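Student: Take a look and give me a structure for this.
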Amino acid sequence: MAGKKITNSSGIEVKELYTEPSGMTELPGEFPYTRGIQKDMYRGKPWTMRQYAGFSTAEESNKRYHYLLSQGTMGLSVAFDLPTQIGYDSDHELAEGEVGKVGVAIDSLKDIETLFDGIQLKDITTSMTINATASILLAMYIALAKKQGADLKQISGTIQNDILKEYAARGTYIYPPAPSMRLITDIFEYCSKEVPKWNTISISGYHIREAGSTAVQELAFTLANGKTYLKAALEKGLDINVFAKRLSFFFNCHNNFFEEIAKFRAARRMWAHITKELGATDAGAQKLRFHTQTGGSTLTAQQPMNNIVRVGMQAMAAVLGGTQSLHTNGYDEALSLPTEAAAKIALRTQQIIAFESGVTDTVDPLAGSYFIEALTNEIETGAQVYIDKIDAMGGSVKAIENDYMQQEIAAAAYQYQNDIESGERVLVGVNKFIQAEAVADSVFRVNDSIRRKQTEQLICLKEERNKAEVRLALQNLAVAAKGTDNLMPYILTAVESYATLGEIADTLRDIFGEY
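Tutor: Now for the predicted structure:
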């Protein structure tokens, strides 16, 4: 704990903080937070070990959540299937072949009740990787918390809710940018009053990096998007010292160890200056809090056990960079969703770093390294050039509409692929140190019968629920969407009447159109 004496294996005392001989005057927990957002960082408490999971039906995912909680995971992180992400029920024709495949299928509040069966929402924090339909999934979570009798002022967690990176890099958007931004700021406003401990957005660089960007581009485009969200909330009349405390970030961690550490340090410093320039005076509103996931696109299907080393190295870089929570990928994820064994090794990787490596004993252990400090400065400079260009275009929405971010990411991805194919860049087991391998047999498969099961449940749900109540809730939502009211209360009422995700998304499609 803070103030406790810590010694290494030789009995030498490890101090909480080192400032000499580099002569650094900046301290952790102080503006601009390059060295960390807390004074004592992991000496106080470790980062949250939050393993991302979700597949098949709500019942199956619920079993995996109970397993992860029993193994020592500290927070849940929900992956949703593609139909859920883009607002289609499991029985929609476009959902065929995708139900339950890359995440859990959620069609209504009934599924959320099953997903968290036996789990008290007041006792955990939950992260939900959902964007275009974030308002609906958040409403379902709030509805369940209410049914469990939880105090909404105390429940905490995060929804990704970052639509700008969907247009730039990932693709699971539904509505045009303007109504999408309205939904996001409606969530900011609603949660600041009703669910004040909820993180209303996780501004994501992760998918920008997965799409092929460089570390500098990931940082620049993420912070530029963050700046756009800040400005949108300010235009709505929200107080930056209140809502900015509920913004969090989500970064990727790739293989270049020192580059990643420097990226995280630069991110905190840059965000502190961005928020201050936009009027934030409260320290909590200036601090960049972030979740990290190890790099999915760095994992190889060839010699998959090598990925355990890659994930370990990336996790260590995230910790040395000062992450607030961390997900470690399974070594088999280039082949399939992670098996239970791979998920356990991924979690154990974090636990070994936390409790055996000694890196948590002092704050920002690499501060003062000539290389780390220079690299932090250089990454900041490179990212600022991009942000200035985006500002000159009129912000992220304009940059995305002009195809600027997409083109920059595509060029970087093309360059990387060329470097692999030419051998300029070594990828162990892929273009060097290759060996003949048998086809992987122990991969995780999700059966297509899930769609039939979800469809049967939808038929039952539509028979049992109060049809007039559903119709009225959806009509009221449509009227509100045509006006300027905050949409969250209307979505919550619809969810509580057991309107389906698809029905709610379609109601908004009719008003907003599709992009």
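Student: For the rest of this, base every contact and every neighbour count on C-alpha atoms.
Tutor: OK.
Student: can you give me the helices in the stretch 1-150 of the chain?
Tutor: Ranges of helices within the stretch 1-150 of the chain are 58-70, 82-85, 109-115, 134-147, based on DSSP state H, counting those that start in this stretch.
Student: Where does the residue nearest in space to the middle of the chain fall, secondary structure wise?
Tutor: By CA atoms, centre = their mean, the mean C-alpha position of the chain lies nearest to F250, the distance being 4.6 Å. Using DSSP states H and E, the element containing F250 is strand 247-253.
Student: how would you label D361: helix, strand or coil?
Tutor: Classification of D361 by DSSP: H, G, I helix; E, B strand; the rest coil places it in coil.
Student: Neighbours of it, how many?
Tutor: The local packing of D361 (other CA atoms under 10 Å) involves 25 other residues.
Student: Let me know whether it touches I6 as I believe.
Tutor: Yes - judged on CA atoms under 8 Å, D361 makes contact with I6 at a distance of 6.8 Å.
Student: and for comparison, fold this next one:
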Amino acid sequence: MTLTEKNREDIESIKKEKERWTNDIVKKSIEKVPERKRVFKNLSNIKLNPLYTPEDIENFDYLKDLGFPGEYPYTRAAQPTSYRARFWTMRQFAGLGNAKETNRRFKYLIANGQTGLSVAFHLPTLYGYESSSPMSAGEVGKEGVAIDSLADMEQLFDGIDLSKISTSMTINAPASILLCMYLAVGEKQGVPMDKLTGTIQNDILKEYQAQKSYIFPPEPSMRLIVDTIEFCTKNVPKWNTISISGYHIREAGSTAVQELAFTLANGLAYVEAGIERGLNVDHFAPRLSHFFNAHNNFFEEIAKYRAARRIWAKHLREDYKAIDPRSWRLRFHTQTAGVSLTAQEPYNNIIRVTLQALAAVLGGTQSLHSNSFDEALALPSEEAVRIALRTQQIIAEESGAADVIDPLGGSYYVEALTNKMEEECENYFAKIKEMGNGSILKGSFVGIKNNFYQREIANASYQFQREIEAKEQIQVGVNKYKFEGKTIEPPELIKITEEVSKEQIENLNNVKAQRDEALAQKSLEKIKEIAQGTENLIPYILEAVKAYCSVGEIIDVFRKVFGVYREESIF
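Tutor: Sure, this is the predicted structure:
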């Protein structure tokens, strides 16, 4: 479809009428009531026009740029009927103290209507240390659940039927180990691997770029990821092998454009790595999922999600020659922006989360976590978690937002902004490919090691903070409309005591005392042997997990074989 002569005439007519309106109507209005003294732009520093018309999308081609929901290029929706068939999966990130306490929180959430579980692990697990390690002192159970061995994972899902619920696990460097623990729990419950559903984050590239919970250098880390993809493709076909995460890139201070570009570039790097292993792209790409942030600029976020689907579809089909439409279809989870929550006037966060969650829904997310209003203060209380879940349920059941597929499709503003987000994303792709001599995978490694991503994110974060302090960006209750009176006190905050650490260490020691020690050591030696070669590691990790080897013990073997990564500071 091309722009017809009639279309061109219409656009020229609109341009002339817009010029008349600007000079005759707008000018007089501004003389009476001046516009606000600010630069009108979004959080990606994209300047916003005062009005959008067909002129702003004059080369718009409905079938090429939008198409229909559930069909290439998927701009409008990943599924043909979107939420008219079923709502998105409603998740609340949960992990506090030990496995027993988190299991209780899981059951509370399920009882209140949550439809998927999402596990937050404490820092020692994220970095591959046992709770008894000196490196874990003061951190056990503080920012997530403490998981040391299969015994903890068994307790975490005690009484929860893994055949009936999807589980997402936010874990990266030790992702293969935690996945194996989950598979082992499923086996003990009588649920075969091919019936388990869920997601392991397993996105190590963004760790080097933003979140920093890496352990090994990029190359062996990528090996573990491709091992996981290869194993799950053959044995756990319903499992999402990576959740390619822009969320943490955004939380580190990036713009929405950087979040979009770096996330999708990382995803394409994983595709290249899988193809390099010899895997058929159509065998593994359908199980790659994505994870985006939902920040405060409502329309920018919606445009970001729509652009993401279109960009992914085009590159998978055109660059990586995927044939299966499921490979082209980007599916994603969204979490509202933790970094946007304020400790000042914390109940304001309920409104922020509501707007962010609505943007995610209007952008077509498949899964959604809404933050609790008290998370800027402490781990979320049960009351705050329930309000956050009710926010999603009200959007789903009462707002009407889920009744029409892509209700903002065709908006001059939304379509123009979607196009602009795509353009800016492709500009970043070009820079990454240039660093890798045409390869996004190689460019990602180069960019990590020369701090390209880190500088881009740091500069964006600095710019945003400068604008907050200059009141060019407003945070209600922080730098404007500050309430000086007595505010409503938030609910009692959760505090994790050192008793949790003592109990966790005691449990770990008991596990080691009761396991078959010879079998455990033999399993660890086998992992060391295989890690020194090229064979897929996952079957051997699974055997070690079943022998009740700890996360820390397995990671220590990998540290000896792979080494550890040290980032060169850019400051």
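Student: picking that back up, what's the strand holding F250 of the first structure aligned against in the second structure?
Tutor: Aligned by TM-score structural alignment, strand 247-253 of the first structure falls on residues 288-294 of the second structure.
Student: got it, and stretch 410-430 of the first structure?
Tutor: Aligned using TM-score structural alignment, stretch 410-430 of the first structure spans residues 458-478 in the second structure.
Student: mind listing what's buried in the matching stretch?
Tutor: Going by neighbour count (16 or more other CA atoms under 10 Å), the buried part of stretch 458-478 of the second structure is A458, A460, S461, F464, E472, Q473, Q475, G477, V478.
Student: quick one: which of the residues you listed is nearest K304 of the second structure?
Tutor: A460 (17.1 Å; CA to CA).
Student: Please name the residues that touch that closest one.
Tutor: For A460 of the second structure, the contacting residues are G253, S254, T255, by CA atoms under 8 Å, 6 or more residues apart in numbering.
Student: redo that, cut-off 6 Å
Tutor: A460 of the second structure makes contact with S254, according to CA atoms under 6 Å, 6 or more residues apart in numbering.
Student: Also E143 of the second structure?
Tutor: The contact partners of E143 of the second structure, taken as CA under 6 Å, 6+ apart, are H122.
Student: Can you find the partner of it in the first structure?
Tutor: Matched to the first structure by TM-score structural alignment, E143 of the second structure sits across from V102.
Student: Look up how far V78 of the first structure lies from that match.
Tutor: The gap separating V102 of the first structure from V78 of the first structure is 11 Å, by CA to CA, to the nearest Å.
Student: for W47 of the first structure, same thing?
Tutor: Remark: distance between W47 of the first structure and V78 of the first structure (CA to CA) = 18 Å.
Student: These two - which one has more neighbours?
Tutor: Under the criterion of other CA under 10 Å, the comparison of W47 of the first structure against V78 puts V78 first, with 22 against 19.
Student: What residue in the second structure is paired with the more buried one?
Tutor: Per TM-score structural alignment, the equivalent position to V78 of the first structure in the second structure is V119.
Student: wait, its match sits on L96?
Tutor: No - the criterion here is CA atoms under 6 Å, and V119 of the second structure misses it with L96 at 9.5 Å.
Student: can you pull out the helices in the stretch 301-450 of the second structure?
Tutor: Ranges of helices in the stretch 301-450 of the second structure, per DSSP H, counting those that start in this stretch, are 325-328, 348-362, 382-398, 412-435, 440-449.
Student: out of those helices, nearest to A337 of the second structure?
Tutor: Nearest to A337 of the second structure, of all the helices of the stretch 301-450 of the second structure, is helix 348-362, at 7.5 Å by CA to CA.
Student: The corresponding residue of the first structure for W88 of the second structure and A220 of the first structure, how far apart?
Tutor: Counting by TM-score structural alignment, W88 of the second structure lines up with W47 in the first structure. The gap separating W47 of the first structure from A220 of the first structure is 25 Å, by CA to CA.
Student: and if you look at Y88 of the first structure?
Tutor: From Y88 of the first structure across to A220 of the first structure, the span is 33 Å (CA to CA).
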